[in-house]
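Student: all I have is the shape, not the residue letters:
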């Protein structure tokens, strides 16, 4: 009886924490708020919302960590989509297990100062190349890699895909 009561209390506490996070707009799923903002822009443009994908999130996380740890490929006149190991978005997405892969795209954002999901999406919407990928109605899934170490820098990667 005592174990059943403890298990019930644990479940109720977990449910309350989840409900509080929903009510405050926070999420325990990394990048969910960013994905929600992207989906708002997509639906406003007449595109279907993309579904979150753990495989695409894994690929995006990998590149966000690489951007943080290996800043050489973030310098001017370099391709930020090429990883420090030479990997390209399609390779990272496939190696993360999003297969079969018929279409993919990747958007990045980096700031030396604190940023926000809204500022990130606004920047992408004002960049024709990033906006085109974000609003590509053929994409069905997306995954977000988001890092803000120490609250002083901001790294965001979104990988889009279609099976």
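Tutor: Noted; the coordinates are in hand. Just so it is clear, the model here is predicted, and its values are computed rather than measured.
Student: alpha carbons only for contacts and neighbour counts from here, please
Tutor: Fine.
Student: tell me the SS of the closest residue to residue 52 other than its chain neighbours?
Tutor: Nearest residue to residue 52 in three dimensions, chain neighbours excluded: residue 142, at 5.2 Å (CA to CA, 6 or more residues apart in numbering). Taken by DSSP: H, G, I helix; E, B strand; the rest coil, the conformation at residue 142 corresponds to strand.
Student: ok, residue 142 - contacts?
Tutor: By CA atoms under 8 Å, 6 or more residues apart in numbering, the contact set of residue 142 is 35, 50-53, 56-57, 158-161.
Student: ok, it to residue 157 distance?
Tutor: As for residue 142, its distance to residue 157 is 10 Å (criterion: CA to CA, to the nearest Å).
Student: comparison target, given below:
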């Protein structure tokens, strides 16, 4: 039961008696307020240090029996009773109930302090964070440089959530995702806006290669990707990759390679290459050709740059990089960046557009074949 006392001399006498068992606070009633108005009562809880819980739920062991009940307080610290708050019912005494039964929590010691130590607190319902005053935080909160969101009951958000009219994705530990997240359980990519960090698109796995080709990289991050646990999933290739790959053009690997190339340019202050569908058609042709003839000369004896005419691209300033045998996009880029001629093409500021082709032939000498074409638009 709660210890409800009036702010009178009688209350002072009771408090003096409680000091022997070091109770952490007391219930206080304000007779000048309505006893219950739209679920808000005239009761609040005063801790021994003068602070009080407000704007959320609080476990309180008001009678020091080692068992705490959960109470909901409004933003001014007034307790709710005989109503439903945040989807949870509270009885006439303000305690949270499920199917008529008061929900309880064992706390350490007969006189457990109801003021939470600053920091994270975990229970069977989730995680909460208390500030230096012992109050559970709500809303947006930056902790150790990372952003989190806490609901009105103080519990941390995770997964895809609607907040303040926008959708955001939070990792399993509650941190706001600031780059695109791949969710294996949902089978989708949550594409994150670079500046505001809200979810700008939700893309099914099977649509991801096409989305990457067409995405506006100025606004969305599609090359640096993590999973729900914040593990890097960009560039990962498993040992049995070949068994899952089909022979022929692989646009998924090609786009990953294209993104890595642009990362190399951006790191050096060079504008990223603009992806162009027509050049993609050209590199797909060339990637298949170098399986037959690994050369900048085409199988018919003509220059590699004649492929631009073939697909209707006006070649103004052109370049080509080729590679074979590298099993991952990262390995292909690393190979080119360690070759002065190929690196010069990648970092050439005259080139403004391009694409990369990847052709996989398990029966060929090299297996993987990579072609990058550059052009000035």
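Tutor: Sure thing, it's come through. Remember, predicted model here, so these are calculated numbers, not experimental data.
Student: can you calculate the TM-score here?
Tutor: Once the chains are laid over each other, their TM-score by TM-score structural alignment, normalised by the length of structure 1 reads 0.75; 140 aligned residues with a CA RMSD of 2.7 Å.
Student: what does residue 266 of structure 2 align to in structure 1?
Tutor: Under the alignment defined by TM-score structural alignment, residue 266 of structure 2 corresponds to residue 43 in structure 1.
Student: now residue 323 of structure 2
Tutor: That one, residue 323 of structure 2, aligns with residue 109 by TM-score structural alignment.
Student: then residue 308 of structure 2?
Tutor: Alignment note: residue 308 of structure 2 maps to residue 93 in structure 1; criterion TM-score structural alignment.
Student: is it correct that its match falls within a strand?
Tutor: No: when classified by three-state DSSP, residue 93 of structure 1 is found to be helix rather than part of a strand.
Student: you'd agree it is up against residue 54?
Tutor: No: using CA atoms under 8 Å as the test, residue 93 of structure 1 is too far from residue 54 to be in contact (10.7 Å).
Student: how big is the offset of the strand or helix carrying residue 119 of structure 1 relative to structure 2?
Tutor: When elements are defined using DSSP states H and E, residue 119 of structure 1 is found to belong to helix 117-125. Comparison of helix 117-125 of structure 1 with structure 2 after fitting gives an average deviation of 0.4 Å (mean CA distance after the TM-score superposition for structure 1).
Student: thinking again about what came up before, so for residue 93 and residue 54 of structure 1, which sits in the more crowded spot?
Tutor: Looking at residue 93 of structure 1 and residue 54 with other CA atoms under 10 Å, you find the greater number of neighbours at residue 93, namely 26 against 16.
Student: list the contacts of the nearest residue to the more buried one once chain neighbours are set aside.
Tutor: If you skip the residues right next to it in sequence, residue 93 of structure 1 has residue 59 as its closest partner in space, 5.3 Å away by CA to CA, 6+ apart. Under the criterion of CA under 8 Å, 6+ apart, the contact list for residue 59 of structure 1 reads 89, 92-93, 95-96, 143, 145, 159.
Student: in structure 2, which of the contacts of residue 142 of structure 1 remain in contact?
Tutor: Taking both residues aligned by TM-score structural alignment, their matches' CA atoms under 8 Å as the threshold, the shared contacts between this structure and structure 2, drawn from the contacts of residue 142 of structure 1, are 50-53, 56-57, 158-161.
Student: for residue 102 of structure 1, state which of those is nearest.
Tutor: Comparing those against residue 102 of structure 1 with CA to CA picks out residue 161 as the nearest, at 7.6 Å.
Student: under the alignment, what does that closest one map to in structure 2?
Tutor: Matched to structure 2 by TM-score structural alignment, residue 161 of structure 1 sits across from residue 375.
Student: swap in residue 53 of structure 1?
Tutor: Correspondence of residue 53 of structure 1 to structure 2, assessed by TM-score structural alignment: residue 276.
Student: how many neighbours does that match have?
Tutor: Here the neighbour count serves as a burial measure; for residue 276 of structure 2 (other CA under 10 Å) it reads 14.
Student: now swap in residue 182 of structure 2 and tell me
Tutor: So residue 182 of structure 2, with other CA under 10 Å, has 26 neighbours.
Student: re earlier: looking at this, the match of residue 323 of structure 2 is in a strand?
Tutor: Yes: the secondary structure assignment for residue 109 of structure 1 places it in a strand, going by three-state DSSP.
Student: and the closest residue to it other than its chain neighbours, helix, strand or coil?
Tutor: In space, not counting the residues next to it along the chain, residue 109 of structure 1 is nearest to residue 156; the distance is 5.0 Å by CA to CA, 6+ apart. Secondary structure for residue 156 of structure 1, judged by three-state DSSP, is strand.
Student: measure residue 156 of structure 1 to residue 74 of structure 1 for me?
Tutor: If you measure residue 156 of structure 1 against residue 74 of structure 1 using CA to CA, the figure is 13 Å.
Student: could you check which of these two has the larger neighbour count?
Tutor: Summary of the neighbour comparison: residue 156 of structure 1 and residue 74, criterion other CA under 10 Å, with residue 156 having more neighbours (26 against 17).
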